[in-house]
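**Student:** I would like to see how this sequence folds:
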Amino acid sequence: GTELPDKPSIAVLPFTNMSGDPEQEYFSDGITEDIITALSRFPALFVIARHSSFVFKGRAVDLKEAGATLGVRYLVEGSVRKAGNRIRITAQLIDAATGDHIWAERYDRSIEDIFDVQDEVTNAIVATLPGQIEKAVVERGERKRTENMTAYDYLLRGNMYFHRISHDDLLEAKRLYAKAIELDSKFALAYSRLAACDNLLAGMGFESEDTWNETLKTVQRALALDSNDNWSHLTLAWTLLRKHRFDESEGQFEKTLALNRNDAHCISWLALGFVYLGRTEEAYALIRDAMRLNPFHPNSYHHVLGHAAYFTGRYDEAVRELRRGGEYGIWHHANLAAAYGQAGRLEEARAEWLTFTETRRKQLTQSGAPQPASDLELVTERLERFRREIDQERYLDGLRRAGLSA
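**Tutor:** This next block holds a predicted model:
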């Protein structure tokens, strides 16, 4: 198994949907995610990411095995039954090593009390875990919530699509978040997630100046409503980074990290941002932290580690990680070409560079953009994202070895 962290480590397994209606899965999943988020805001805890907890969804779980697989000492499991406007929630805190129940509770409430129940579960877990987990953070942990249960319902439905992270799923998530906002124009988390969708879509190459201005508006609204949301700061940081406002962007990335060091997805994006800002050794350490918080992480983490490895001079590791990440859009080929080039694998470097230039030119033709005069112009847009000249040079150097003539 994995070595245990030096602070109380915990994973919240997906709460079972006891409603007898598979349509209600999104609701029990949403409750689980809310509890994970609330716990992750305590710096004194080590909390496994939702993505990895959900590997155990719908399976009969051997608790010892789950604890060992995720590398944690404590597990939370529970169930949700929703009938009309009543909910019943059960929750147990378990010592994964022994299988002993340390705490268990059942709540029968009306649906309007859902947030109180989540707070009670979170606070009971935190109070029961060993060590003095500072109370001050509980205050910070309170989220700015909605009074409108239908809006909350749309948020949870949106989250179901948000976590699938494909182009079409993100568009569906956006539609549902927009509905939540229609019902409650002060729903901070819905604005935050809406902006995050735009950020993720842009990362896939669906971006334009208009998108950025739109995202900026949305995320500023989210932050005006709740300045403690780490995803809002992350999205703002990326929006500023893509506009080359490096110092402002850096401030937002730092704020993101200060608010939540347990949110693995957030940290993986933050690590990539740090690569562009030239904080490359920190980026390398952060993405490795994220991988430990999220042992079943998506492939994108390998790309971030590959990037961080490249810009800290670990070229063989960069090749290995970028390849492990698999295909994820056109820049993958340019990044791999540079890494192969620096690692002295010139034949493979040339092949990747060729794939990149052909695909990139085709992409520009299809979008009606003018054809760049030189291959160098094909990568200018990406080069400008690096704050430090030394990193731009390192990227170019790898690409020249791969066949970039400039």
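**Student:** C-alpha from now on. contacts and neighbour counts both.
**Tutor:** OK.
**Student:** list the buried ones in the helix or strand encompassing Ala173?
**Tutor:** Per DSSP states H and E, Ala173 falls inside helix 167-183. Buried residues in helix 167-183, counted by 16 or more other CA atoms under 10 Å: 169-174, 176-181, 183.
**Student:** Same check on stretch 70-89?
**Tutor:** Buried residues in stretch 70-89, counted by 16+ other CA under 10 Å: 70-82, 87-89.
**Student:** how long is it end to end?
**Tutor:** 24 Å (CA to CA, to the nearest Å).
**Student:** ok, now stretch 37-47?
**Tutor:** Terminal-residue distance, stretch 37-47 (CA to CA): 9 Å.
**Student:** From Asn199, how far off is Asp289?
**Tutor:** With distances taken as CA to CA, Asp289 is found 22 Å from Asn199.
**Student:** next up, for comparison:
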Amino acid sequence: MIQTIQQVNQFLDKRETIGIKPGLQRIKRLLKACNHPEKKLKAIHIAGTNGKGSTLAFMASALQQANYTVGTFTSPSLTTRNEMIQLDGQSITDESFIRYLLLLLEEIERLDLKGDPPSSFEIIVVVALNYLKDHADIALIEAGMGGKDDATNVVKPILSIITTIGKDHQHFLGNSYEAIASHKAGIIKAQTPVIIGELPKQAVSVIKTIAQEKRAPLFQLGVEFSYQLENNKNPFHFINANHRFPVSLGTRGVYQIHNATLAVQALLQLNESNLSLTKQSILTGIADTSISGRFEQVLDQPLVIVDSAHNAEGIAQFIQSIRAYYPSEKKQLIMAMFKDKPIEEMIQLVDPVFDQIIFTSFDHPRAAKAIDLFHVSTNENKQVMEDYREVLDHLKNQSMMTCITGSLNFVGKSRKKIQGNK
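**Tutor:** As a prediction, this is how the structure comes out:
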């Protein structure tokens, strides 16, 4: 019998070898075992290649400002599995995680015996939906991968959001913008409004077609609403048919303007869904939002910035912010990534931006070897150190500003190590 959170993690760790399993048949069995919590949840579903977590964070903060009890499901986590499931910014307790997991064990065992074992991710999604059904006024659910076949796509949302479309997880989602967009658009539900960000034209065409088929009202950034800024300055102006007002961000990263604009449009849209948000609650919530691991300064002396960019589009956005905020500073990069990412493209983007690059690795079966990254780079001042902990231990001797990026998992481990060193 599972009695401690350590036993929960051991149970779920063993199931990590199952890997990613697209399809909804297993999660529907698990949901049936706990009386379909997904049908009793007021939810917003957020998909996209990048920007999901930030858009969700902006919205959660504003909804809390409006005095709603806000549940969130995000993945993966920078720290613990508990952090994936939150209520008003507080992670689910160990006791609650254990209690809601125990409700599923019999059905998990049945599926295992059938030869169709549910993955760790599927199990955690069901724990999240059941817990949030019992405690939240409204739940913000971040899709894991894709949308159509993702375990989170069992919710019946009052609003769907697709933040960005990039070429990530191509071995599952396809290698064209059209194919990837068709997966992301799987979260669009009949007659349910959908908000989309700045997307490639090919992706917009696919999403428009699906929205029309489902008679889902579509709101596109750059068409039905937009933002206006001068030289990447804060605040920016939000604009739609009925509103124009300045929005201040409490978090940095040029790319956050895009994500905050989506959040504002979504929050205004919720006023059509029997929710009540004032402009002031929206503005205060956005301004008060802090987002761990997204262009986050984690040290002052020396200056250290972590950013969880983990694909080519994310790295391009990270570099845009580096150039905007630190155009003339000498800077080094510490980089590690998963071996199934577009390594050459990501390294080509960072090579000309940094005065020196240290390639490293971390504890994960998908982590690329540091020496393999080193050989791809053409930066003249490159180094290789396989153990990221050794690299971080030398930070205190640095005077140059340092950036850490390449993988959310790596950034989470680095962030924890730096905070421990402090």
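**Student:** Please report the TM-score between the two superposed chains.
**Tutor:** The TM-score (TM-score structural alignment, normalised by the length of structure 1) is 0.32; 228 aligned residues with a CA RMSD of 7.2 Å.
**Student:** higher neighbour count, Asp289 and Asn199 of structure 1?
**Tutor:** The neighbour comparison of Asp289 of structure 1 against Asn199 (other CA atoms under 10 Å) goes to Asn199, with 21 against 18.
**Student:** tell me the angle of the one helix or strand that one maps to relative to helix 167-183?
**Tutor:** If you go by DSSP H and E, Asn199 of structure 1 is part of helix 188-203. Here the directions of helix 188-203 of structure 1 and helix 167-183 differ by 150 degrees (axes from the mean of the first three to the mean of the last three CA atoms, to 10 degrees).
**Student:** Show me what counts as buried in helix 188-203 of structure 1.
**Tutor:** 188-202.
**Student:** What of stretch 306-325 of structure 1?
**Tutor:** By 16+ other CA under 10 Å, the buried positions in stretch 306-325 of structure 1 come out as 306-312, 314-323, 325.
**Student:** which is the next helix or strand following the strand or helix carrying Ile125 of structure 1?
**Tutor:** Counting by DSSP H and E, the element that carries Ile125 of structure 1 is helix 114-128. Using DSSP H and E, the helix or strand that follows helix 114-128 of structure 1 towards the C-terminus is helix 136-141.
**Student:** which residues in the stretch 51-200 of structure 2 form strands?
**Tutor:** 70-73, 85-87, 90-91, 138-142, 159-162, 194-196 (DSSP state E, counting those that start in this stretch).
**Student:** for Ala151 of structure 1, helix, strand, or coil?
**Tutor:** Of the three states, Ala151 of structure 1 takes helix under DSSP: H, G, I helix; E, B strand; the rest coil.
**Student:** for it, what are its contacts?
**Tutor:** Contact partners of Ala151 of structure 1, counting by CA atoms under 8 Å, 6 or more residues apart in numbering, are Lys179, Ala180, Ile181, Leu183, Asp184.
**Student:** Packing partners of the biggest helix by length in structure 1?
**Tutor:** When structure 1 is parsed with DSSP state H, its longest helix is helix 346-366. Contacts defined by 3 or more CA pairs under 8 Å, 6 or more residues apart in numbering; DSSP states H and E place helix 346-366 of structure 1 against helix 331-342, helix 375-383, helix 389-401.
**Student:** secondary structure class for the closest residue to Thr16 of structure 1 other than its chain neighbours?
**Tutor:** Spatially, and ignoring its direct neighbours in sequence, Thr16 of structure 1 is nearest to Ser79 (4.4 Å; CA to CA, 6 or more residues apart in numbering). With three-state DSSP as the basis, the three-state label of Ser79 of structure 1 is strand.
**Student:** Can you verify my assumption that Ser79 of structure 1 contacts Val12?
**Tutor:** No: Ser79 of structure 1 lies out of contact with Val12 (CA atoms under 8 Å); the separation is 11.6 Å.
**Student:** Give me the neighbour count for Ile196 of structure 2.
**Tutor:** With other CA under 10 Å as criterion, Ile196 of structure 2 counts 26.
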